[in-house]
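Student: Take a look and give me a structure for this.
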Amino acid sequence: MPEDAKWYVVHTYSGYENKVASNLEKTVENRQLHDLIQEVRVPTETVTEVKDNKRRDVERKIFPGYVLVKMILTDESWYVVRNIRGCTGFVGPSSKPIPLTDEEVAKLGVEQKKVEVSYGVGDSVHIIDGPLEGFVGIVEEIDADKNRIRVTVSMFGRETPVELELDQAEAVE
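Tutor: Model (predicted):
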């Protein structure tokens, strides 16, 4: 039995995503299946709508009709998920669900990976990846939530602000 859980996509009736997710969470709680089915998510995004000159923040489903489930695939976990009311099945061939790849999980933003950095605002960093590889700059801003930093690099006698990912720079020794 594989010991690490993977993300699977479950197809539901349209509009039943939250109901399927809550029913699945209740079933996991009742049957004590926390070790098999670890997490259930309905991917949503917050959008600002302007209607009648009023702004409202509305939460919309990114993938209507789908729920993401992080689980270890066994006969029992497959059966539990498959038999939730409103669930029509897993995405993949009918007999065997296909897990999402690490790249797909990263693009969906389902799991946030924390990157520990050894530099702070005002420190000099060496750019180790991307088009400015090899340049040295000064950190102006760190946004850990978005996994981004703003670095000022001196190019052709001018100070140029550049946005990088946290792992594209390392502290200058």
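Student: make it CA atoms for all contacts and neighbour counts henceforth
Tutor: OK.
Student: so after the helix ranked longest in the chain, what's the next helix or strand?
Tutor: Identified as the longest helix of the chain according to DSSP state H is helix 17-31. Toward the C-terminus, helix 17-31 is succeeded by strand 37-41 as the next helix or strand (DSSP states H and E).
Student: Next, the angle helix 17-31 makes with that next one.
Tutor: 160 degrees (axes from the mean of the first three to the mean of the last three Cα atoms, to 10 degrees).
Student: Give me the contact list for whichever helix or strand comes after strand 37-41.
Tutor: Sequence-wise, the next helix or strand downstream of strand 37-41 (DSSP H and E) is strand 44-51. Strand 44-51 has contacts (Cα atoms under 8 Å, 6 or more residues apart in numbering) with 55-63.
Student: can we see that at 10 Å?
Tutor: Contacts with strand 44-51, where a contact means Cα atoms under 10 Å, 6 or more residues apart in numbering, come from 54-64.
Student: Counting by contacts, list what the longest helix of the chain packs against.
Tutor: The helices and strands touching helix 17-31, judged by 3 or more Cα pairs under 10 Å, 6 or more residues apart in numbering; DSSP states H and E, are strand 6-12, strand 37-41, strand 66-71, helix 75-82, strand 87-90.
Student: Mind putting these into CSV with distance to residue 171 and mean neighbour count?
Tutor: Shown next, in CSV, are the helices and strands packed on helix 17-31 (distance: least, Cα to Cα, whole Å; neighbours: other Cα atoms under 10 Å):
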stretch, distance to residue 171, mean neighbour count
strand 6-12, 34, 22
strand 37-41, 36, 19
strand 66-71, 35, 23
helix 75-82, 45, 15
strand 87-90, 45, 21
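Student: one more, for comparison:
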Amino acid sequence: MVERWYVVEAYEGKDEEVALRLCAAGFKMLRPVDVKRSHVREKLARSGRHVRRVTKRPRFGRYVFLRAELDGEQGACTIRAVKDMRGVFGFLESGERPSPVPDAMIAFYREFNPGAASEAEIARYGAGDRVRILVGPFEGLIAVVEGVDKIGLLRVLLDIIGRPTPLPIEVGHVELVEQGRRPPIKSASSRCANRELAQTA
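Tutor: Just a heads-up that it's a prediction; the model follows:
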């Protein structure tokens, strides 16, 4: 039996619960959390004081990395068990099978963090964009963006095992090569015209 890393997608805000359930079930898993410490001056009625605050943010949002053996009959049972867990949306899949994440990518994720992306940086990317990987074991390869998370995480398709493999990659680890087609943005005048037509209909 060969264990590999896979990506489990949780429902929004359920990633921590899913990670705890996977651990309780005996799975090896990875859920990197970035910790930010800050001092904030709070104004009280009589005096002010500095309060230390700690903010924790899951680096990959709703995605959790799972190490398991998913081949064969036993693997099929494991897939069903994980998918049936409360809070789990499913695996990142290629075709109808969970896509393994290369060990080199997991090792890179453990060591490197580009930091939080700004809203302007996140807004540059959209589904259909072609991006170049800037760092890590797949530096220089071109990937296609499938989706963009609000925390600055891209879900991309990268050809690394002879087929398109879906992976979560941070905005800070890629550069835009070619922008995909964007849906047309309706102007204010056209929206008003549409409302008038709807009212007269």
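Student: May I see the buried residues of the longest helix of structure 1?
Tutor: 17-21, 24-25, 27-28 (16 or more other Cα atoms under 10 Å).
Student: Tell me how far whatever residue of structure 1 lines up with residue 34 of structure 2 lies from residue 143 of structure 1.
Tutor: Matched to structure 1 by TM-score structural alignment, residue 34 of structure 2 sits across from residue 45. For residue 45 of structure 1, the distance to residue 143 of structure 1 (Cα to Cα, to the nearest Å) stands at 20 Å.
Student: now do residue 72 of structure 1
Tutor: Counting by Cα to Cα, the gap from residue 72 of structure 1 to residue 143 of structure 1 is 33 Å.
Student: more crowded one of those two?
Tutor: More crowded of residue 72 of structure 1 and residue 143, by other Cα atoms under 10 Å: residue 72, with 22 against 11.
Student: Now do the closest residue to residue 155 of structure 2 other than its chain neighbours: how many residues are near it, please.
Tutor: Leaving aside its sequence neighbours, residue 155 of structure 2 sits nearest to residue 168 (Cα to Cα, 6 or more residues apart in numbering; 4.5 Å). By the criterion of other Cα under 10 Å, residue 168 of structure 2 has 21 neighbours.
Student: Identify the residue of structure 1 aligned to residue 168 of structure 2.
Tutor: Using TM-score structural alignment, residue 168 of structure 2 lines up with nothing in structure 1.
Student: Can I get the buried ones among the contacts of strand 44-51 of structure 1 as something I can paste into PyMOL?
Tutor: Selection of buried members from the contacts of strand 44-51 of structure 1 for PyMOL, criterion 16+ other Cα under 10 Å:
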select buried, resi 61+64
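Student: Looking at the contacts of strand 44-51 of structure 1, which one is closest to residue 110 of structure 1?
Tutor: residue 62 (11.7 Å; Cα to Cα).
Student: which residue packs closest to that closest one, ignoring adjacent ones?
Tutor: Distances taken as Cα to Cα, 6+ apart place residue 44 nearest to residue 62 of structure 1, at 5.1 Å, with adjacent residues excluded.
Student: Distance check, the one you found against residue 10 of structure 1.
Tutor: With distances taken as Cα to Cα, residue 44 of structure 1 is found 15 Å from residue 10 of structure 1.
Student: so how far is residue 76 of structure 1 from the residue nearest the centre of structure 1?
Tutor: Geometric centre of structure 1, nearest residue: residue 109, 1.8 Å, by Cα atoms, centre = their mean. Separation of residue 109 of structure 1 from residue 76 of structure 1 (Cα to Cα): 28 Å.
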